[in-house]
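A.B. asks: Pasting the sequence and the predicted coordinates here, then a few questions.
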Amino acid sequence: MLNPFLSMKAIDKSFGNVNALKNAEFELKKGEVHALLGVNGAGKSTLMKVLSGVYEQDVGEILLEGERIRIRSPKVAKDFGIYCVYQEVDTAIVAELSVAENILLDKIVAGSNMFISKKKLNREARNALKQLQVVNISVEIPAFMLSLAEKQLVLIARALVSSAKVIIFDEPTAPLSLNESTKLFSVIKKLKATGVGCIFISHRLPEVFEICDRMTVMAEGTLVGTYNTSETNQEEIVEAMLGTSYSKDFPARKHVLGNTLLRVKNISRGEKVRDISFQVSEGEIVGIVGLVGAGKTELAKTLFGYSPYTEGSMEILGNTLKIKHPKDAIKAGLVLIPEERRKEGLFVQESLRTNASFPNLQNFSRLLFMDKKKEKSFAKEIIERLQIKTSSTETPLVYLSGGNQQKVAIGKWTSLDSSLYLFDEPTKGVDIGAKTDIYRMIREFAEKGKGCLYFSSEIHEVLGISDRILVMYDGHIVKELSRKEATQERILLYASGGKEE
């Protein structure tokens, strides 16, 4: 067998006491499209950040074209011809510069000439886009006028003009429509034909099988295996991704469902929420599970009125409502604990007392003045009931751990006695102890007859906490599973766009 074009051998990377990579391996052939797969936290992104110079490995070696190299920064990676096209393209695009200036940006920064001919700049940029068979993008317009898909093409063209040998595509189709994804695959095939090695990170298995020659699966920071696409299938890859190393025991619960609390009929908003229908009963926990980009967060925000639906309808206890704004949702008895708690769920610079009373200011005020004694009493009640680790109700939330902040984000809504709770990735960035407390809180809500929607990409959590599970893929609910029917394998298969034979 010929030596691989790129090889990463026995890579270790630790952050404090956390081993993110343990003896990780990856190789890439010249002119190959090679998928890097794994569930959240498998180590994919860390390994690629080592390759692209964001992190430096603690142990191990990287060989490019048979030569051992050391990548100490993103600039060094680019000098070796290793480029990354991120899902968040706007982080790499300079919005006010022209398309041509963005394409030639690395050359401009590295160049010693103070004067660069605009005519030459535009010509080189057009030639780069021409290689990708892109002729409908003007190189003279500012980059902020481009669509996300067009910005991706600009980043690929930037890599081409710098003679890229390896391009890492990190979830490149997550922000794209189906048509835009098809065009991107056409571009990747052209890159492959010119000998560029492409590393493709995606949660969407159908597109992985469509575009990739081989796939490497990682779990818990290490290599599980490398597979030829033509010799494997989705079920085998799903099994490799999940393994048997993780299991989470949730205590079984006996529950009786009440009346239908929420009924959603054919609601749509943009590309991420498309013709969705489901219902939630009183006392029921319904899990909505999907991978990155499936539309879970967008659905949660649509239900809560952040971005109102454009089609369809919602009923609460049989009454049809039009939720146009979060205040409409709160009035109707819906509350949202958002994924980005520090940005959208809390005032982190303010005290626990202030945060706890904010959703229901009327309850804590007399005429024009806040009743601080009543505020403090409620904050103390939350601290005791939710076991929040703090010495005072006046502690600014910025000084609390992520888990304790999340408990405040949930607990603050309890003064409203709402009927339906929407939890969007409620255990994101939370330690094991706090996770257990959050699971307990959610089950307590259900036992009191509340309806709970649990949005998460963590399949094992959804399996453990939910009475019923809805699987999302590409803005649709593609499968409903009872607790008895659901397994990690089945959920991951549907969440990746697959179907059971």
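C.D. replies: On my side now, so go ahead.
A.B. asks: okay, CA-based contacts and neighbour counts for the rest of this
C.D. replies: OK.
A.B. asks: What ranges does the stretch 51-200 of the chain have for its strands?
C.D. replies: Taking DSSP state E, counting those that start in this stretch as the test, the strands found in the stretch 51-200 of the chain are 59-64, 67-69, 82-85, 166-170, 197-201.
A.B. asks: With the stretch 401-501 of the chain instead?
C.D. replies: Using DSSP E, counting those that start in this stretch, strands in the stretch 401-501 of the chain cover 420-424, 451-456, 468-473, 476-482.
A.B. asks: In this structure Glu375 contacts Arg353, no?
C.D. replies: Yes: counting by C-alpha atoms under 8 Å, Glu375 touches Arg353, with 6.2 Å between them.
A.B. asks: thinking again about what came up before, any chance of the strands of the stretch 401-501 of the chain in a markdown table, with distance to Leu184 too?
C.D. replies: A markdown table is the format used below for these (distance: least, C-alpha to C-alpha, whole Å):
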| stretch | distance to Leu184 |
| --- | --- |
| strand 420-424 | 30 |
| strand 451-456 | 28 |
| strand 468-473 | 20 |
| strand 476-482 | 22 |
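A.B. asks: another one to put next to it:
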Amino acid sequence: MAITLLEMKNISIEFPGVKALNEVNFTTETGTSHALIGANGAGKSTLMKVLSGAYNHFTGEIFLDGQKVNITSPKDAQNLGIQIVYQEVDTALIPYLTVGENIMLNETVNDMGKKQLINWKTIHEKATKILASMKINVSSKKLVSELTLAEKQMVLIARSIMKDCKFLILDEPTAPLSHSETNELFRIVTDLKNRNVGIIFISHRLPELFEICDDITVMRNGEFVSKERIAETTQNRIVEQMLGKKLEEQFPKQNVNIGNTVLDVKGLHDIDKIRGIDMSVKAGEIVGVAGLVGAGKTEFCKALFGATKVTAGDVYLHGKKLKIKNPHDAVRQGIALVPEERRKEGILVLESVATNLTSANLKRFTNIFSLLNFKEEKKTAVEMVKSLGIKTPSEQTKVQNLSGGNQQKVAIGKWLITEADVYIFDEPTKGVDVGAKKDIFDLISELAKRGKAIIYASCELSEIIGITDRVYVVYDGEVVKELDTNKTNEEEILFYSTGGK
């Protein structure tokens, strides 16, 4: 099989107030899997958006096998065999169409404007053939709205390779997947490599990259740092290149005096997943909620916050029984939630950093006539940006233009202004790089030091071990084990997380 060489040379791009890429070089070839890694805001996704035609106002050159190519639109990239699967799979699929229709979408819309008859039988036959070749066990006639997140991702990959795909870019593909779903994705990646497709893999999960990739390119602050063979480097070396400094202790070590019980949950049930959860959290205590994807961690967090209907059970704050019918009740009574899906539920992406940071406590910034005090709002936002280390050109920058780690800091920061008693963090480091993770752990540790009660829900067991005092293991909507963190390990937590007795 002939190998195709891809070269991006001296790529630079600017956005208002931000130089996102500065003279970046990137080289890869078909038949290999290439990790592209860097801290949030390093420019990884921006570079791949240039390659896939989403951004066309860049300077620099792109070559395929030594021939210069012009990529000014996604169609240009696709015609050259370059495809991308974004992290937000739902935005790229049409939910009310079938799997087959979504896979064959590019083929059926290419001649739009001309009168044409669509042979639905042929559409489904072709889609079924592609799915079968990838050993994906999904019916082409099933509606996309009925698929799991992992299945949607497989459909997008199937659509990408329907035409002559030379390079497939996967942006944070494993972030929402369970362990078994990740293994299935890796099987498909290996299969595509064997078919001479070049895979470009953007991820923050270093162990996965070292398992599946051949080469690794590191970026920092919009610039190229290094390119190495995976077999010839180490995870610690890569992290140090990402951060530009030696790897520090990731989890802060602070002596916190654990106080009295702040939150007491008894027999909590929701309408679907949660079945009788009991839990308590004391002042200054970080309590972990551990479990695999789908165990019920997120559902528990939402039920506690009033975002889903509770059918049974009681919640007590400082011994007082709470009535929580909705998130407004929860916030008013001192409970804050930083949700897993930050772009959908945690931030207002089209609003400014300042608007987001003050949105959960507008009362503090309005006068008796309900008019907003913009001067006070700006002052508080500037202080919060500085104290949290949010990387933004200004407090007026739209949150959608920030990196994932900085968006997460905004999602956390808005609750710091409200001074809640209980802070619930649901997968707070999802899609966040190692540098921003440390900042988030420091924030959570500081909250505990101030006597706040913290719930930390995560399927990242190393984080549960690193930051919590106690851990409740959730399996199939129930707490199956309560453990002291300093007396347990990842293996024991995983044993109970998978239904072990």
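C.D. replies: Arrived safely, thanks for sending. If you're wondering where the values come from, they're calculated on a predicted model, not measured in any experiment.
A.B. asks: and Lys322 of the first structure, which of the strands of the stretch 51-200 of the first structure is closest to it?
C.D. replies: The minimum distance between Lys322 of the first structure and the strands of the stretch 51-200 of the first structure falls on strand 166-170, with 37.8 Å, by C-alpha to C-alpha.
A.B. asks: and Ile136 of the second structure, how many neighbours?
C.D. replies: 16 (other C-alpha atoms under 10 Å).
A.B. asks: correction: Thr436 of the first structure
C.D. replies: 13.
A.B. asks: what's the spacing between it and Phe5 of the first structure?
C.D. replies: 46 Å (C-alpha to C-alpha, to the nearest Å).
A.B. asks: And for Ile442 of the first structure?
C.D. replies: Applying C-alpha to C-alpha to Ile442 of the first structure and Phe5 of the first structure gives a distance of 50 Å.
A.B. asks: How about the contacts made by the counterpart of Ile141 of the first structure in the second structure?
C.D. replies: Under the alignment (TM-score structural alignment), Ile141 of the first structure pairs with Lys142 in the second structure. Shown in contact with Lys142 of the second structure (C-alpha atoms under 8 Å, 6 or more residues apart in numbering): 98-99.
A.B. asks: How is Ile238 of the second structure assigned, secondary-structure-wise?
C.D. replies: helix (DSSP: H, G, I helix; E, B strand; the rest coil).
A.B. asks: That one and Val218 touch, don't they?
C.D. replies: Yes: here Ile238 of the second structure lies in contact with Val218, judged by C-alpha under 8 Å, at a distance of 7.3 Å.
A.B. asks: hang on, the earlier thing: for Val280 of the first structure, find the nearest of the strands of the stretch 401-501 of the first structure.
C.D. replies: Closest among the strands of the stretch 401-501 of the first structure, once you apply C-alpha to C-alpha, is strand 451-456, at 6.4 Å.
A.B. asks: Contacts for the closest one next, please.
C.D. replies: 261, 280-290, 296-297, 300, 419-426, 442, 445-446, 462, 466.
A.B. asks: Could you do stretch 117-127 of the second structure as well?
C.D. replies: So stretch 117-127 of the second structure is contacted by 99-101, 103-104, 108, 140-141 (C-alpha under 8 Å, 6+ apart).
A.B. asks: Compare those and tell me which is most surrounded.
C.D. replies: Result: Val99 is most packed of the contacts of stretch 117-127 of the second structure (other C-alpha under 10 Å), 32 neighbours.
A.B. asks: which one in the first structure is aligned with it?
C.D. replies: Going residue by residue (TM-score structural alignment), Val99 of the second structure aligns to Val99.
A.B. asks: Surely its match and Pro142 touch.
C.D. replies: Yes: counting by C-alpha under 8 Å, Val99 of the first structure touches Pro142, with 5.9 Å between them.
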